[in-house]
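**Student:** Dropping a prediction and its sequence here:
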Amino acid sequence: MLDVRKLQVLRAVVTSGTVTAAAAHLGYTPSAVSQQVAALERQAGTPLLERVGRGVGPTAAGLLLSEHAALISSAVARAETALADLRAGRTGTLAVRYFATAGSTLVAPALARLRADHPGVRVDLELADPDDPFRDLLRGRADLSVVVQPRGRADGRLDLHHLLDDAYAAVLPPGHRLAHREVVDLHELADEQWVGSEPPGPCLEPVLDSCAAAGFSPDFVVRSEDYATAQGFVAAGLGVALIPWLGLRTPHPGIRVRPVRHPEPVRVISAATRSGRPVHPPLRALLSALRAATPGTGPADCATYANG
């Protein structure tokens, strides 16, 4: 196999025209350059240089290898530039997973900011598996996943970067007895029929836990795993619901939304990354963009709160 370093020495001799000039260019002694070329000739099995006047010139084999040495140098230079761009966060690929309600309110503005600041970074964006939002992370198929942090999750393989606490609000039909209230105490909904808006899992847990703390278990007469549909059921008078503020960014015109207290259910939204993995510049930039894109979550940020 030909030695790349010796090929570069040959190229220096060919472009310089003399061993002495090549040695000066490379910072070698003329003897060292001659030894490198002689060793390369043994590897090639044919002469690479010949006398031309007071200097040397390449044989056909020497010219061929010199041209390939130039291509190798160019490829190495391109590789070094690409590596520098990758290290600096100017290029690269990020695989991102997210859950539905975080898409338009959190992930979309964060990616817009990332694209503006790092236009060379490509993003592979997919919805996370609702049954296991950490699966792609742990299998190395994703760099980051926006998740609702499960209760009691303690996995040393993951780092959770807090983004926001998304509180749940009471969603009521317009004529409901509590619709005129500014704030609803959770226990006041104990005897109501309920519209479920969450699937089993970390989003439903804060609802059930808070209701238990208020002394009751909600009576779900209708179940929906879609916030828009749940709002429609409430507007039709089929029951009341607790929906997080992120799920109310596009409110149904036929509902009233009121903050809840004693206690206030809250789901914790985080960005998960693999523990122990260096946070390279594009990933660091995305985390920063997600934090900057975090919307307000409360009555002042929901148009429905002004209704009634």
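**Tutor:** Done, it's in. Numbering: from 1, shown residues only.
**Student:** C-alpha only now, for contacts and for neighbours.
**Tutor:** OK.
**Student:** can you give me the helices in this structure?
**Tutor:** Ranges of helices within the chain are 4-16, 19-26, 30-44, 60-88, 100-102, 108-117, 135-138, 205-213, 227-235, 281-293, based on DSSP state H.
**Student:** could the ones you listed be laid out in a markdown table, adding distance to residue 182 and mean neighbour count?
**Tutor:** Putting the helices of the chain into a markdown table (distance: least, CA to CA, whole Å; neighbours: other CA atoms under 10 Å) gives the following:
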| stretch | distance to residue 182 | mean neighbour count |
| --- | --- | --- |
| helix 4-16 | 76 | 21 |
| helix 19-26 | 80 | 18 |
| helix 30-44 | 86 | 17 |
| helix 60-88 | 50 | 15 |
| helix 100-102 | 25 | 17 |
| helix 108-117 | 31 | 17 |
| helix 135-138 | 41 | 17 |
| helix 205-213 | 19 | 18 |
| helix 227-235 | 19 | 22 |
| helix 281-293 | 28 | 19 |
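**Student:** then this one, side by side with the first:
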Amino acid sequence: MIDVRRMQVLRAVVTSGSVTAAAAHLGYTPSAVSQQVAVLEKEAGIALLERVGRGVQPTAAGRLLSRHAAIISQHVAEAETALADLRAGRTGRLTIHYFASVGPTLLAPALARVRREHPGVTIDAKVTDPDDLLRNVEQGSADLAIVVRRPSDESHQGIQVVHLLDDAYQAVLPTGHPLAAQRVIDLADLASEPWVGSEPPGPCLEPIIDACAAAGFSPDIVAKSEDYATAQGFVAAGLGVSLIPRLGLGTRHPGVTIRRVRRPEPIRTICAAVREISPSQPALGALIDALMDATKE
């Protein structure tokens, strides 16, 4: 097998015109350069240099290897530049997986900021089943996932979880509902009401079910919607009451009233999950910072 480093020595001899000049440019002794060329000739199985007066000139084989050495050198330089750009966050690709309700209010402003700060980085953001989010990070199909973490969730080796915010659920009532006159509603006061489900089965529904259980009842769900806008429409039409998290209430239906809930207050804990080795990527670190800042707006 031909040694690439010896090819670069040969290239220096060919471009310099002599072993002595090449040795001076490379910082080697002339004998060291001659030895490198001799070993390269054995590897190639053919003469690479021939003497002309006091100097040397390449054979056809020598010219061929010298040209390829130049190409290799160019490719190495391009690779080093690309790596430097990647380390500095000027290029690269980020794959983000998230669940729908955090998209408009949390993820969108964060992504816009990262695009401004790292315009050369390609960002691929995809809505994913909440139950698959953490697994996607573990398997490497996502660089970052926005997840809902529960107190009972176990830690995962190699995964760093960054707390973003506690998103409280609020009562959504039809306009004119008797409880709308109260500023804060005890969850138990909704026990006898028909309910509109706003969450699919999974980590976002569990805080509602657990809070209702703590208040001594199970909600009587008469209509289901996995879309917050539709759930508000059902409530406005008088089908029932609902609980929707603050992040899901960016756009409010004119026919509903929103009130805080207590005793207990259902909360979903939203976090960013990344592999522990990943935050060293500048663009990914910038995205985490932007997500944390977006929670304060």
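**Tutor:** Alright, I've got the coordinates. Keep in mind that this is a model prediction, so the values were computed, not measured.
**Student:** Adding distance to residue 174 of the first structure, write the helices of the first structure out as CSV.
**Tutor:** Formatted as CSV, the helices of the first structure follow (distance: least, CA to CA, whole Å):
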stretch, distance to residue 174 of the first structure
helix 4-16, 78
helix 19-26, 84
helix 30-44, 88
helix 60-88, 54
helix 100-102, 24
helix 108-117, 32
helix 135-138, 42
helix 205-213, 22
helix 227-235, 7
helix 281-293, 32
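**Student:** Ok, which of these comes nearest residue 175 of the first structure?
**Tutor:** helix 227-235 (9.7 Å; CA to CA).
**Student:** average gap between the closest one and the second structure?
**Tutor:** Helix 227-235 of the first structure: mean distance to aligned residues in the second structure after superposition is 0.6 Å, counting by mean CA distance after the TM-score superposition for the first structure.
**Student:** now that helix: how far from the chain's centre is it?
**Tutor:** Put simply, helix 227-235 of the first structure sits 31 Å off its chain's centre (CA atoms, centre = their mean, to the nearest Å).
**Student:** Then stretch 38-55 of the second structure?
**Tutor:** So, by CA atoms, centre = their mean, the centroid of stretch 38-55 of the second structure is 52 Å from its chain's centroid.
**Student:** Pull the residues that contact that stretch.
**Tutor:** 1-3, 6-7, 17-19, 37, 56-63 (CA atoms under 8 Å, 6 or more residues apart in numbering).
**Student:** before we move on, the earlier item: how about the helices of the first structure, which one is nearest residue 186 of the first structure?
**Tutor:** Taking these one by one with CA to CA, helix 205-213 is closest: 7.0 Å.
**Student:** what packs against the closest one?
**Tutor:** Under the contact definition 3 or more CA pairs under 8 Å, 6 or more residues apart in numbering; DSSP states H and E, helix 205-213 of the first structure sits against strand 266-274.
**Student:** mean distance, the strand it packs on to its aligned residues in the second structure?
**Tutor:** Mean for strand 266-274 of the first structure is 1.1 Å (mean CA distance after the TM-score superposition for the first structure).
**Student:** quick one: buried residues of that strand?
**Tutor:** Neighbour-count burial for strand 266-274 of the first structure flags 266, 267, 268, 269, 270, 271, 272, 273, 274 (criterion: 16 or more other CA atoms under 10 Å).
**Student:** contacts for that strand?
**Tutor:** Here strand 266-274 of the first structure has contacts from 134, 137-138, 143-149, 157-168, 202-203, 206-207, 244, 287, using CA under 8 Å, 6+ apart.
**Student:** Many thanks, I have nothing further to ask.
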